[in-house]
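Asker: structure for the following, please:
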Amino acid sequence: MARKLPLVTAETAAFWQGGRSGQLMVQYCDACNQWFHPPAPVCPRCGSLDVAPKPVSGRGRVLSYTVNHQAWLPDLDKPYVIAIIELDDQPGLRMLSNVIGLPHDQVHIGLPVQVVFEQHEDVWLPLFAPRKGTDL
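Answerer: Okay, the predicted model is just below:
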């Protein structure tokens, strides 16, 4: 699938490049012991600067999703699923991604998923596929 790649900055490098070592890296605040996404230099909950990327489990569930049928780029495969994934590591820890590895009509709210990485240049995109052993 053709993809537009994000700009990798010092602030976002751990998130976009953690897949190199197979780890989903998410910002963690040591002051209030909370994960947060997207990456930022300041904790959005308590305002602390004591934040750093740390690995999370990469497991979660589909909280909501939509199926896109529009080919926004000429080489873009369609249809594809855009989903909000709630990670198991903390209630409310969510990220926007794609669900891959099954037909779009089998994706459903509550589907247990696991992160997989798709490398493009120096970026490892975190995508989500059904967890192995999951009944669809």
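Asker: CA atoms for contacts and neighbours, from now on please.
Answerer: Noted.
Asker: what about residue 67, neighbour count?
Answerer: For residue 67, the neighbour count with other Cα atoms under 10 Å is 16.
Asker: checking my notes, it in a helix, right?
Answerer: No - under DSSP: H, G, I helix; E, B strand; the rest coil, residue 67 falls outside any helix and is assigned strand.
Asker: and the closest residue in space to it that isn't next to it in sequence, what element?
Answerer: Spatial nearest neighbour of residue 67, chain neighbours left out: residue 81 (4.6 Å); criterion: Cα to Cα, 6 or more residues apart in numbering. Using DSSP states H and E, residue 81 sits in strand 80-87.
Asker: I'd say the residue nearest to residue 67 and residue 99 touch.
Answerer: Yes - under the criterion of Cα atoms under 8 Å, residue 81 makes contact with residue 99 at 5.5 Å.
Asker: the two: who's more crowded?
Answerer: More crowded of residue 81 and residue 99, by other Cα under 10 Å: residue 99, with 28 against 20.
Asker: burial measure for the nearest residue to residue 44 once chain neighbours are set aside, as a count.
Answerer: Counting by Cα to Cα, 6+ apart, residue 44 lies nearest to residue 36, which is 7.7 Å off, once chain neighbours are set aside. Neighbourhood size, residue 36 [other Cα under 10 Å]: 21.
Asker: now do residue 54
Answerer: 16.
Asker: show me where the protein has its strands.
Answerer: 24-29, 34-36, 51-56, 59-68, 80-87, 94-99, 112-120, 123-130 (DSSP state E).
Asker: one more, so I can put them side by side:
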Amino acid sequence: MTESRLASVLPTERVRIATDASTEPFWQAAKQRRLVAPKCSDCGTFRLPPTPFCPECQSTSMDWVELSGRATVYSFAVVHKFPGYPDLTLVPVVVDLPDAPGTRLVTNVVDVAPEDVHIGMNLTVDFHPISDGWLLPIFRVDTAGEG
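Answerer: I've put the predicted structure just below:
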């Protein structure tokens, strides 16, 4: 049986973000190792990615809600041999965030054999350093939630 490479993330210097007024609070919270989502102050709709106005009621009023960091895999892919990194295996995932109904986040799951990842798998947030001093929300298998 061949040993599988565990899922990882791109090297720190390869990940850059751009912020604006709508996304800055998300990234500032991540720097503090907190996962947050914007919620419309008028109708209560969560929205990720953050947008300047609510897609339901068009309000510009929002509150940033701290989430538990729990998530479940909605969809995923396995990427072997990323260009320039032949030993790297990535597992990008789309996760459902139960604390923010209706939202999904595109991220990575790490430190798991790709063949073990499945839809509905319970995950928990962690944070990985990226360029310019930012932290990237990533996810790991939630062993407390498995079982």
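Asker: returning to what we had before: what does the residue nearest to residue 67 of structure 1 align to in structure 2?
Answerer: Residue 81 of structure 1 maps onto residue 91 of structure 2 when the alignment is built from TM-score structural alignment.
Asker: I figured that match hits residue 81, correct?
Answerer: No - at 11.6 Å, residue 91 of structure 2 and residue 81 do not qualify as touching, with contact defined as Cα under 8 Å.
Asker: in structure 1, what residue corresponds to residue 42 of structure 2?
Answerer: By TM-score structural alignment, residue 42 of structure 2 lines up with residue 31.
Asker: no wait, residue 129 of structure 2
Answerer: For residue 129 of structure 2, the residue aligned by TM-score structural alignment is residue 119.
Asker: same question for residue 142 of structure 2.
Answerer: By TM-score structural alignment, residue 142 of structure 2 lines up with residue 131.
Asker: residues in contact with the closest residue in space to its match that isn't next to it in sequence?
Answerer: Distance criterion Cα to Cα, 6+ apart; nearest residue to residue 131 of structure 1, sequence neighbours excluded, is residue 113 at 4.7 Å. Contacts for residue 113 of structure 1 (Cα atoms under 8 Å, 6 or more residues apart in numbering) come out as 59-62, 128-131.
Asker: now residue 113 of structure 1: how far from residue 26 of structure 1?
Answerer: 17 Å (Cα to Cα, to the nearest Å).
Asker: next: residue 35 of structure 1.
Answerer: Residue 35 of structure 1 is 7 Å from residue 26 of structure 1, by Cα to Cα.
Asker: circling back: same list (the strands of structure 1) but as TSV, adding distance to residue 10 of structure 1.
Answerer: What follows is these, written out as TSV (distance: least, Cα to Cα, whole Å):
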stretch	distance to residue 10 of structure 1
strand 24-29	13
strand 34-36	17
strand 51-56	11
strand 59-68	25
strand 80-87	24
strand 94-99	20
strand 112-120	18
strand 123-130	13
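Asker: looking at these, which is nearest to residue 17 of structure 1?
Answerer: strand 123-130 (5.4 Å; Cα to Cα).
Asker: got the angle between that closest one and strand 24-29?
Answerer: Angle of strand 123-130 of structure 1 versus strand 24-29, following axes from the mean of the first three to the mean of the last three Cα atoms, to 10 degrees, is 100 degrees.
Asker: name the residues that touch strand 123-130 of structure 1?
Answerer: 5-6, 8, 16-20, 24, 97-102, 111-119.
Asker: same check on stretch 38-47 of structure 1?
Answerer: Against stretch 38-47 of structure 1 from outside (Cα under 8 Å, 6+ apart): 11-12, 15, 26-27, 29, 31-32, 36, 48-51, 95.
Asker: of those, just the buried ones, PyMOL syntax please.
Answerer: With 16 or more other Cα atoms under 10 Å as the criterion, this PyMOL line picks the buried residues out of the contacts of stretch 38-47 of structure 1:
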select buried, resi 12+15+26+27+29+36+51+95
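Asker: many thanks, have a good one.
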